[in-house]
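Enquirer: got a sequence here, can you model it:
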Amino acid sequence: MGVTTSRTTARRSRARLGLLGTAAALTAALLSGCGGTATPDDPSTPSAEASAPRPTPSTEGGAQPVGIVIPADCEQMYLPQMFEGLQSDYPPLNDPTMTDPNFSNTDELEELLRSTNFLQCTWGGASGTGIVTAVAKVTAEQSAEAIAILENGDFDCTEQQEGTRCVTREETEGNLLGETHFLRDDVWLSTFWLNAPVRGYTENMIEALWG
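Expert: All right, here's what the predicted structure looks like:
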């Protein structure tokens, strides 16, 4: 897949701010345009893209990069104190209404991540608050492509904790939406959140995975 140097086709439609799989309560506000970014969207009417079948996490395929082992379940993605806090503040984990969320407001990132093997963890249900995280195995080429898309988009990228961290954040109409992407070795941590700016969220996952 070639690296796109332009920003997504105009950043993923604001109407999809229900990206968390969310929507009912937020649909009206999101349809009028609620932005998002930093450290997860959903339309009231299906678009051509929304109606098309989406790829699902792969369990088979060619040789995968060797390195950090992707956790078997979401609890292993966090240190105990963070996991308990998320259970208390943003329940439930992997609610049925969040089975097919968006991972990014940038089309190229969404498509690239869905081409990988990933574990999906969501917090909250179809409402105005939620978190969508994916931890994916990536090849060196996929990692470089993701970083190039991020650096050429609306993201602030820095070298951090032996990897590359890119964040974006926006507040409109009383809603705060953010994305954080962290790539290190053969792992991509992607988080898209809506009104849930959990302090230290990505750092906690980095510590849980790499120690």
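Enquirer: okay, CA-based contacts and neighbour counts for the rest of this
Expert: Noted.
Enquirer: and the helices in this protein?
Expert: Assigned by DSSP state H, the helices in the chain fall at 24-31, 48-51, 80-89, 107-114, 140-151, 201-210.
Enquirer: could the ones you listed be laid out in TSV, adding distance to Gly62 and mean neighbour count?
Expert: Putting the helices of the chain into TSV (distance: least, Cα to Cα, whole Å; neighbours: other Cα atoms under 10 Å) gives the following:
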stretch	distance to Gly62	mean neighbour count
helix 24-31	39	19
helix 48-51	27	9
helix 80-89	33	14
helix 107-114	15	19
helix 140-151	14	18
helix 201-210	24	16
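Enquirer: contact partners for Leu189?
Expert: 133-136, 180-183, 202 (Cα atoms under 8 Å, 6 or more residues apart in numbering).
Enquirer: let's see that with 10 Å instead.
Expert: 113, 118-119, 133-137, 165, 180-183, 202, 205-206 (Cα atoms under 10 Å, 6 or more residues apart in numbering).
Enquirer: list the ones among these that fall in strands.
Expert: Among the contacts of Leu189, the residues falling in strands (DSSP state E) are 118-119, 133-137, 165, 180-183.
Enquirer: next, format the residues you listed as JSON lines and append distance to Gly211 and neighbour count.
Expert: Shown next, in JSON lines, are the ones in strands among the contacts of Leu189 (distance: Cα to Cα, whole Å; neighbours: other Cα atoms under 10 Å):
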{"residue": "Phe118", "distance to Gly211": "20", "neighbour count": "23"}
{"residue": "Leu119", "distance to Gly211": "19", "neighbour count": "19"}
{"residue": "Thr133", "distance to Gly211": "19", "neighbour count": "28"}
{"residue": "Ala134", "distance to Gly211": "19", "neighbour count": "22"}
{"residue": "Val135", "distance to Gly211": "16", "neighbour count": "25"}
{"residue": "Ala136", "distance to Gly211": "18", "neighbour count": "23"}
{"residue": "Lys137", "distance to Gly211": "18", "neighbour count": "26"}
{"residue": "Arg165", "distance to Gly211": "17", "neighbour count": "24"}
{"residue": "Thr180", "distance to Gly211": "20", "neighbour count": "25"}
{"residue": "His181", "distance to Gly211": "18", "neighbour count": "27"}
{"residue": "Phe182", "distance to Gly211": "15", "neighbour count": "27"}
{"residue": "Leu183", "distance to Gly211": "15", "neighbour count": "25"}
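Enquirer: please provide the structure for the following sequence as well, for comparison with the first:
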Amino acid sequence: MGAAHSPAPPPANRRLWVIIGVLAALLALAVIIIGVLWARGAPTPAATGGARPTPSATAAPSIAEPSAPSTGTASPAPGSSAAPGTPRPASCDELYSPEMVAAFGDMVLNPAWLDDPELDMKIGEDDPVLQGVIDANDSLLCQWAKPEGPSGAGVSTTVVWVDAADSATVQAHLADRGDDCFDQQGGLRCTTETFTEEGYFGESHFLRDGIWLATEYSSAGPEGYTLDMVDSLWPEG
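Expert: Down below sits the predicted model:
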């Protein structure tokens, strides 16, 4: 008898092995292509010495909000709310004649130390009705005192621009509290004064044509002080 031969694989099995061989070749080719592309691309983690960075989200550019334009509004001038034709002195210097300034001797107008709020001296601070009218209206504060500091003597005048209603309120209140009120130089004048062992203290009020001159004094004040201001405000008489 001759040598025995192995039977040939059936055709179906032969096709399966051919397909497997083709897929294996394609897979090997794909691995080679990926390796080449990777070598040409980003460096590996080993080459950079750390983990491969991941891209971060790009922050949107910030847009500055436009700032509100400066209004540059200045404080209103004294008496800016006064009725047309009402006297409007821009500063205390316009209130007094040269003779009255000389009569104060060594006292000066608005010395710097009076800017201390704890040493404030003005008419009405002890009278809530008068102070309320002052606070509600445009005003100009003028004070005479020693230049070196408090001495217990001084004169304080607040020029207040008032309407008819506020003027009537002040007049009625001064009369009710017992001030001596009388007509003088086209307006109403009200005064009160007290004498003690420490000196004399008093108030002088003058109301005319939309202006209230409210004065408080302590052991100081030349004769004719209020009427000197009246003459300066209404020089025509």
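Enquirer: now for the contacts of Leu189 of the first structure: which two are most distant?
Expert: Across these, no pair lies farther apart than Leu119 and Arg165, at 19.1 Å, counting by Cα to Cα.
Enquirer: hang on, the earlier thing: what's the closest of the helices of the first structure to Trp193 of the first structure?
Expert: Closest among these, using Cα to Cα: helix 201-210, at 10.8 Å.
Enquirer: and Leu188 of the second structure, what's its match in the first structure?
Expert: Using TM-score structural alignment as the criterion, Leu188 of the second structure maps onto Thr164 of the first structure.
Enquirer: for Val108 of the second structure, that is, sorry about that
Expert: Match for Val108 of the second structure (TM-score structural alignment): Pro92.
Enquirer: in contact with that match, which residues?
Expert: Pro92 of the first structure sits in contact with 86, 122-125, 130, where contact means Cα under 10 Å, 6+ apart.
Enquirer: now stretch 137-153 of the first structure: which residue numbers in the second structure?
Expert: Counting by TM-score structural alignment, stretch 137-153 of the first structure lines up with residues 161-177 of the second structure.
Enquirer: tally of neighbours for Cys74 of the first structure?
Expert: Neighbour count for Cys74 of the first structure, taken as other Cα atoms under 10 Å: 18.
Enquirer: same check on Pro45 of the second structure?
Expert: Look at Pro45 of the second structure: counted by other Cα under 10 Å, it has 11 neighbours.
Enquirer: mind checking how far it is from Gly186 of the second structure?
Expert: Distance of Pro45 of the second structure to Gly186 of the second structure, computed by Cα to Cα, to the nearest Å: 100 Å.
Enquirer: next structured bit after the helix or strand harbouring Ile33 of the second structure?
Expert: In the assignment (DSSP states H and E), Ile33 of the second structure maps to helix 11-40. Helices and strands here follow DSSP H and E; after helix 11-40 of the second structure, the next one along the chain is helix 45-48.
Enquirer: mean shift of stretch 201-208 of the first structure relative to the second structure?
Expert: Here the mean offset of stretch 201-208 of the first structure against the second structure after fitting is 0.5 Å, by mean Cα distance after the TM-score superposition for the first structure.
Enquirer: pretty sure Pro87 of the second structure is touching Val162, no?
Expert: No. Contact between Pro87 of the second structure and Val162 fails when scored by Cα atoms under 10 Å: they sit 11.9 Å apart.
Enquirer: and those two? Which one has more around it.
Expert: The residue with more neighbours, out of Pro87 of the second structure and Val162, is Val162; 26 against 16, by other Cα under 10 Å.
Enquirer: the more buried one and Ser91 of the second structure: what is the separation?
Expert: Counting by Cα to Cα, the gap from Val162 of the second structure to Ser91 of the second structure is 18 Å.
Enquirer: related to what we said a few turns ago, mutual contacts of Pro87 and Val162 of the second structure, please.
Expert: Here Pro87 of the second structure and Val162 have 79, 209-211 as joint contacts, going by Cα under 10 Å, 6+ apart.
Enquirer: what's the most distant pair in the residues you listed?
Expert: Gly79 and Asp209 (12.8 Å).
Enquirer: tell me, what's touching the two both at once?
Expert: Residues touching both Gly79 of the second structure and Asp209 (Cα under 10 Å, 6+ apart) are 86-87, 161-162.
Enquirer: dump the residues you listed to a markdown table, plus distance to Ser75 of the second structure.
Expert: Formatted as a markdown table, these follow (distance: Cα to Cα, whole Å):
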| residue | distance to Ser75 of the second structure |
| --- | --- |
| Thr86 | 20 |
| Pro87 | 19 |
| Trp161 | 16 |
| Val162 | 19 |
